[in-house]
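1. Fold the following.
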Amino acid sequence: MNFETLEEEILKCDLCKEKFGFEPHPIVFGNQKSKIMQISQAPSQNVHKTLTPFDDASGHKLRNEWYQISDEEFYNPDNFYITSIAHCYPGKSANGGDRLPPKICATKWLTKEVEVIDNEIYIILGAKAASFFFPKENYTSLIFSNKEINHKPVFVLPHPSPLNARWFKENPQFLDERLFDIRAAIHKVLR
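-> Predicted structure coming up:
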């Protein structure tokens, strides 16, 4: 499947319509030659409304504090291909958090995206996205190790959500050390 067909199919997908109870809005951004493929769990409720990936507090933190790049650099489709395990916001669970992303989305679409996108590096955000690619590995260990997908570097990051405050407190070396390596790799690819 070529890129244009894949993107078109993803954007019109409604496989999970009955599960969600609302109209799905698949979110994908970038082009086939994007330098960085960023993969997260699922779009937030705000992203579902605005249809702009990472158009929320987590996205602001990711771009401005962690990556230290401008919005223009982040939203340049030549720089970032932004996708996720679930391309649509999955809705709220009974306990008030977001539902887990349905696996059908990743098996149907994400595997094809990884085949078609000609990126230089991967950034994987959060435990759910990391476990899709590295199911038998410890999440925290993944964050502090160097991995590859298709012979290309992979950087696993915790999700920048405030809900991860405990993880950051228990792993200060991420912000103090590891983030510098990841940021340097991003800047090298973008320059």
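2. CA only for contacts and neighbour counts going forward, please
-> Will do.
3. mind listing the strands in the chain by residue range?
-> For the chain, applying DSSP state E gives strands covering 36-40, 80-84, 121-125, 147-149, 152-157.
4. Before we compare anything, build this one as well:
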Amino acid sequence: MTSIESRLPFEELVAQVRQCRICESQLPLSPRPVIQISRDARILVVGQAPGRRVHETGLPFNDPSGDRLRDWMGIGRDTFYDENQLAILPMGFCYPGTGKSGDLPPRPECAPAWRNLLLDRLEQIELTLVIGQYAHAWHLPGGKAPVTERVRRWREVWPKMLPLPHPSPRNNLWLRRNPWFEEEVVPELQQRVRAILGR
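-> From the prediction side, this is the model:
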């Protein structure tokens, strides 16, 4: 981060992010930062990194994970993709590629380069949904901790933040083993989303 970037008008900063190439040589496909952002947004969704389908469409959470996340929030696609209501800033803005057990972690260059610059401009955020271990480690106090432990202790950061497991179909087993999440946490999330967006 440079002092010049920290003073850029918001629109110019976002344009720079969308043109970012800092980890181009490490990516399996060409860089395509996928974010959704407006200074008016009141809910921030923090994911891991775009998957291949999101990379191809340029639309965040445009996959089965997004379908489940929208169900958890109790909103439809129109609301979810309204940048004046929701900002979506994954920990890595570009598709990192696939490893043996799924997509690779977010590229480590991305968050230090852009994250605080963007977050500092989001002054209307009332709720941040923090999804998965990399987002938990960055956004939540206490450093690294298992995802299940973070989610179980959700009330410690509520109602400003909510740690979530990843909504991927790969986590179906986790959801079956932890039925309290959809019984206890999801209704609270839906009520909070309604309260924020219904004003």
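5. Post the TM-score for the overlay when you can.
-> Here the TM-score of the superposed chains, computed with TM-score structural alignment, normalised by the length of the first structure as the reference length, equals 0.91; 187 aligned residues with a CA RMSD of 1.7 Å.
6. circling back: could I get the strands of the first structure as JSON lines with distance to Phe168 of the first structure?
-> Formatted as JSON lines, the strands of the first structure follow (distance: least, CA to CA, whole Å):
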{"stretch": "strand 36-40", "distance to Phe168 of the first structure": "18"}
{"stretch": "strand 80-84", "distance to Phe168 of the first structure": "22"}
{"stretch": "strand 121-125", "distance to Phe168 of the first structure": "14"}
{"stretch": "strand 147-149", "distance to Phe168 of the first structure": "21"}
{"stretch": "strand 152-157", "distance to Phe168 of the first structure": "11"}
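7. Just tell me what Ile196 of the second structure corresponds to in the first structure.
-> Using TM-score structural alignment as the criterion, Ile196 of the second structure maps onto Val189 of the first structure.
8. who are the neighbours in contact with the closest residue to that match other than its chain neighbours?
-> The shortest distance from Val189 of the first structure to any non-neighbouring residue, by CA to CA, 6 or more residues apart in numbering, is to Lys35 (6.8 Å). If a contact means CA atoms under 8 Å, 6 or more residues apart in numbering, then Lys35 of the first structure has Asp78, Asn79, Phe80, Tyr81, Asp118, Asn119, Glu120, Ile121, Val189, Leu190 as its contacts.
9. same thing but at 10 Å, please
-> Taking CA atoms under 10 Å, 6 or more residues apart in numbering as the definition of contact, the neighbours of Lys35 of the first structure are 77-81, 117-122, 186, 189-190.
10. for Gly76 of the second structure, same thing?
-> Gly76 of the second structure makes contact with Asp67, Arg70, according to CA under 10 Å, 6+ apart.
11. And it, what's its match in the first structure?
-> Looking across to the first structure (by TM-score structural alignment), Gly76 of the second structure lines up with Ser70.
12. next one: Pro105 of the second structure
-> The pairwise alignment with the first structure assigns Pro105 of the second structure to Leu100, based on TM-score structural alignment.
13. Find the nearest non-adjacent residue to its match, please.
-> Closest residue in space to Leu100 of the first structure, ignoring its immediate chain neighbours: Pro90 at 6.9 Å, by CA to CA, 6+ apart.
14. what do we get in the second structure for that neighbour?
-> Under the pairing rule here (TM-score structural alignment), the equivalent of Pro90 of the first structure within the second structure is Pro96.
15. ok, the residue most central in space within the second structure to Arg121 of the second structure distance?
-> A centroid search over the second structure (CA atoms, centre = their mean) returns Val46, at 1.8 Å, as the residue closest to the centre. If you measure Val46 of the second structure against Arg121 of the second structure using CA to CA, to the nearest Å, the figure is 15 Å.
16. sorry, back to before: am I right that the match of Pro105 of the second structure is in contact with Cys88?
-> No: the criterion here is CA atoms under 10 Å, and Leu100 of the first structure misses it with Cys88 at 11.1 Å.
17. If anything else comes up later, I'll come back, but that's it for now.
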